[in-house]
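Q: When you get a sec, could you give me coordinates for this:
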Amino acid sequence: MAYPVFRPLCMALSTLALSCAMLTTLTLSAHAAPERQQVIVDMDIGDDIDDSFALALLLQSPEIEIVGVTTAWGDTALRARLVERMLRETGHSGIPVATGIATTGNPQPFTQARYAQRGQPAPALPAVDFLLEQIRRQPGKITLLALGPLTNVGAAIERDAATFGKLKQVVMMGGSVRSGYRKSQYVTARPADKEYNIASEVKGAQRLFTSGVPIVMMPVDSTQIRLDEVERNALLGHGSPVTDALALMYHQWINAYQPWSSNMPSLFDLVPVAWLLDPTVCPTTPLRIAVTDDGYTREVAGKPNAAVCLASNQPRFFEIFMGRLLADKP
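A: The predicted model follows:
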């Protein structure tokens, strides 16, 4: 008659085993890797060099899943070929590339055209179609990283504002709020300027700032970070596939006719990328921003429509930037 004695004991042991299994599952879940950020990058890569550095930083950041890259402004087909080559030669050829709306009258030279011309033509995938389709597939999940004139963005809002409104957020480089362009941080800041990305596509910018989508804005106030010679030499001489691609494009950039520039890049477009990795890089202030018809981004009274970074933490920025790009593997 041992069965009645052992049955409660067996049940107790089974319960203990189940509890241990549940505890183990909870412990593993608590230490699971955080969900990767889903990001679509809309960029005018190929003119200034900061776009190429921004894409490189994204590729070296495993916390970010690049859902796709869309090209904006000017010769968007050639920009797509540049992206295709950079992705392929750095081992990321599976990332989709979509060609944006082409424009004419771009005053900026396509400085990295020779690099781009050796890329493969992108599939016939229109940027606006791609953007809206990805938002529909993952509503509330996708961050749009807007690093160029907002032609594609404005067209997407005009076509389907309801779908565009299901973005998680737009993180952008653009505008000039309390100070303008300057060559050095030791020079007195100019008043707010017309910033290139906004002034190039005013209607798209106006649509974005009235769309109701959460906006994180990095204007020239906080993004004029220079890549000095010591850091530049360390990066371009590093010898990884990503930094080798940057070295080629950097030398094409400085060899192009740019009377306003120097061999020291300003890393405008990298600040929004670094913010995605660590928001302390660029603390934000809630402001209401209005885009004027002549291309200024004015701070106005009213309910905030953007979180705006007015000053960046440059030591933390370089810690992230240099650390990621000098790592052999992301």
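Q: switch to C-alpha atoms for all contacts and neighbour counts from now on
A: Noted.
Q: Outside of stretch 123-142 itself, list whatever touches it.
A: Residues outside stretch 123-142 that contact it (Cα atoms under 8 Å, 6 or more residues apart in numbering) are 37-40, 70-71, 97-101, 152-153, 155-156, 160, 163-164, 166-169.
Q: chain center to stretch 233-250: distance?
A: 20 Å (Cα atoms, centre = their mean, to the nearest Å).
Q: List the buried residues of it.
A: 235-236, 238, 240, 242-247, 249-250 (16 or more other Cα atoms under 10 Å).
Q: What of stretch 169-186?
A: Within stretch 169-186, the residues that count as buried by 16+ other Cα under 10 Å are 169-181.
Q: for stretch 59-77, same thing?
A: Of the residues in stretch 59-77, 59-61, 63-77 count as buried by neighbour count, 16+ other Cα under 10 Å.
Q: Point out the ones among those residues that are inside strands.
A: 64-71 (DSSP state E).
Q: how about a markdown table for these, with distance to Q134 added?
A: A markdown table is the format used below for those (distance: Cα to Cα, whole Å):
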| residue | distance to Q134 |
| --- | --- |
| I64 | 16 |
| E65 | 13 |
| I66 | 12 |
| V67 | 8 |
| G68 | 9 |
| V69 | 12 |
| T70 | 12 |
| T71 | 16 |
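Q: now, which of those residues sits nearest R85?
A: Closest approach between those and R85, by Cα to Cα: V69, at 12.6 Å.
Q: which residues does the closest one contact?
A: The contact partners of V69, by Cα under 8 Å, 6+ apart, come to 40-43, 83, 95-98.
Q: Second chain to compare with the first, below:
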Amino acid sequence: MNGHEQGNSRAAPSRLRIVVDTDMGVDDAAAVAWLLSQRERPVELAGVAAVWGNTGVDAAAVNVVALLRALGREQVPVVMGEAAPSSGPMSPIGSLVHGADGMWGRAAGTIATCPKDLVAFYRAVAAADTTLLALGPLTNLTRVAALAPDVLRRFARIVVLGGAWRHGSITPVSETNFWHDPEAADRVLAERLPIVLVTRDAHRAFALTHDDLAALATAGSPAARYLAAPMRAYAQVTGRFGEPLNFPDVVAAVLAVEPAAATVRRSALVRVVTGTHGLVRGQSVMGFADNERLAMIEGGAALARLVEQALAEPTLHLGRALAAILAREPDNAEVVLAVDAARVRRSFLCALTREART
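A: Purely as a prediction, here's the structure:
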């Protein structure tokens, strides 16, 4: 190659290694199908862990195996993860929009004989060049963190679909994945892992239209053929509630591959309301400013006492005291609050139909 050719050559994008943890419903399937169909960056799907959520863990594993088979990726390792939340019974609410089996019967007849050693799976796939994409409740991750604390720290990034700042989904303030297992979400965040949190505030901006669904239904790609029927059923249910046709998991998948699709990202201290607290169950409390973080760490009454002490004791350096409090609990997530929804839509449709639509 001569100097002119070298100057005009462009290095090919590096391969991205991804592990997916999923409760495989319709939007999860759309996300994984995009990962394996897109041409923006080469992706190696290193493994998939099934978890309860949109459906039972058995059905989720069946849906994963069926999708991989439809896309010619049967060699991807699949493991059966946790079957119930950290505490309390499993909620059946996912069947409302995903059907009883998570894919509106699309995987009927498929058999999944998957290993069940979740920790061994994660030990095998975790690596410094790998991104973990968590699309369901964080029950699998909290189990791994409890039994093998070092494993999750090996990942370069953990992209988590979960949480809400101003716009909930299952309640006015709570996002579905965190609502399903708030204890798991709070414990995983407490581990201070390299988490990118894709919130409801961000992914609610991305929606498909009925024309988009029609284009997918006539597209010839294996992914479009496989997804057409369950996506149509998913759209019918969301339409009954007057909701846009959102696919949250697709947004998280796109951000795992193309972080620049996030238009607003902020470092934050995030906690999750645990237990059965009615409408606030699973609410993610996010501290972005120092005053918010201070209240989350120390509590309002304790801060008031500290201020009173500083006023009474001129030698007490209030700024240093406040800095020491903040240092006790550093931020635990990079929170995505907005995305380029038009870019996500173009990328998704282009990958599944092989043509960009406006």
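Q: Filter the contacts of stretch 123-142 of structure 1 down to the ones in helices?
A: Among these, the members found in helices (DSSP state H) are 152-153, 155-156, 163-164.
Q: Determine which two of the residues you listed are furthest apart.
A: Between any two of those (Cα to Cα), the greatest distance is 14.2 Å, for N152 and T163.
Q: Neighbour count: the two, which is higher?
A: N152 (28 against 17; other Cα atoms under 10 Å).
Q: What residue in structure 2 is paired with the more buried one?
A: In structure 2, the residue paired with N152 of structure 1 is N140, using TM-score structural alignment.
Q: shouldn't that match be in contact with E82?
A: Yes: the criterion here is Cα atoms under 8 Å, and N140 of structure 2 meets it with E82 at 5.7 Å.
Q: what is in contact with the two at once?
A: V51.
Q: hmm, back to that, tell me which two in the contacts of V69 of structure 1 are the farthest apart.
A: For the contacts of V69 of structure 1, the farthest-apart pair by Cα to Cα is M43 and I95; their separation is 14.7 Å.
Q: can you list contacts of the helix or strand A80 of structure 1 falls within?
A: Using DSSP states H and E, A80 of structure 1 sits within helix 76-89. With Cα under 8 Å, 6+ apart as the test, helix 76-89 of structure 1 has contacts from 44-46, 69-72, 93, 95, 97-102, 113, 115-122, 241-242, 245.
Q: mind running it again at 7 Å?
A: With Cα atoms under 7 Å, 6 or more residues apart in numbering as the test, helix 76-89 of structure 1 has contacts from 45-46, 71, 93, 97-102, 115-117, 119-122, 241, 245.
Q: Show me where structure 1 has its strands.
A: Counting by DSSP E, the strands of structure 1 are 37-43, 64-71, 97-98, 142-146, 169-173, 215-218, 284-291, 297-300, 306-309.
Q: What residue in structure 1 is paired with V65 of structure 2?
A: Checking TM-score structural alignment: V65 of structure 2 goes with E84.
Q: now L152 of structure 2
A: Match for L152 of structure 2 (TM-score structural alignment): F164.
Q: how close does the residue nearest to its match when sequence neighbours are not counted sit to D228 of structure 1?
A: Closest residue to F164 of structure 1 apart from its sequence neighbours, by Cα to Cα, 6 or more residues apart in numbering: I157 at 5.9 Å. Distance, I157 of structure 1 to D228 of structure 1, using Cα to Cα, to the nearest Å: 39 Å.
Q: And the two? Which one has more around it.
A: A count of neighbours by other Cα under 10 Å puts I157 above the other of I157 of structure 1 and D228, at 19 against 12.
Q: I'd say that one and T163 touch.
A: No: with contact defined as Cα atoms under 7 Å, I157 of structure 1 does not count as touching T163 (8.2 Å).
Q: Can you give me the separation between the most centrally placed residue in structure 1 and F6 of structure 1?
A: Closest residue to the average C-alpha location of structure 1: L145 at 4.0 Å, with Cα atoms, centre = their mean. Computed as Cα to Cα, the L145 of structure 1 to F6 of structure 1 distance reads 64 Å.
Q: Over to R324 of structure 1?
A: 60 Å.
Q: Neighbour count for these two, which is higher?
A: R324 (19 against 11).
Q: Alignment lookup: that one to structure 2.
A: Match for R324 of structure 1 (TM-score structural alignment): A351.
Q: nearest residue to that match other than its sequence neighbours?
A: Here the nearest residue to A351 of structure 2 in space, its sequence neighbours aside, is Q38; by Cα to Cα, 6+ apart that works out to 4.6 Å.
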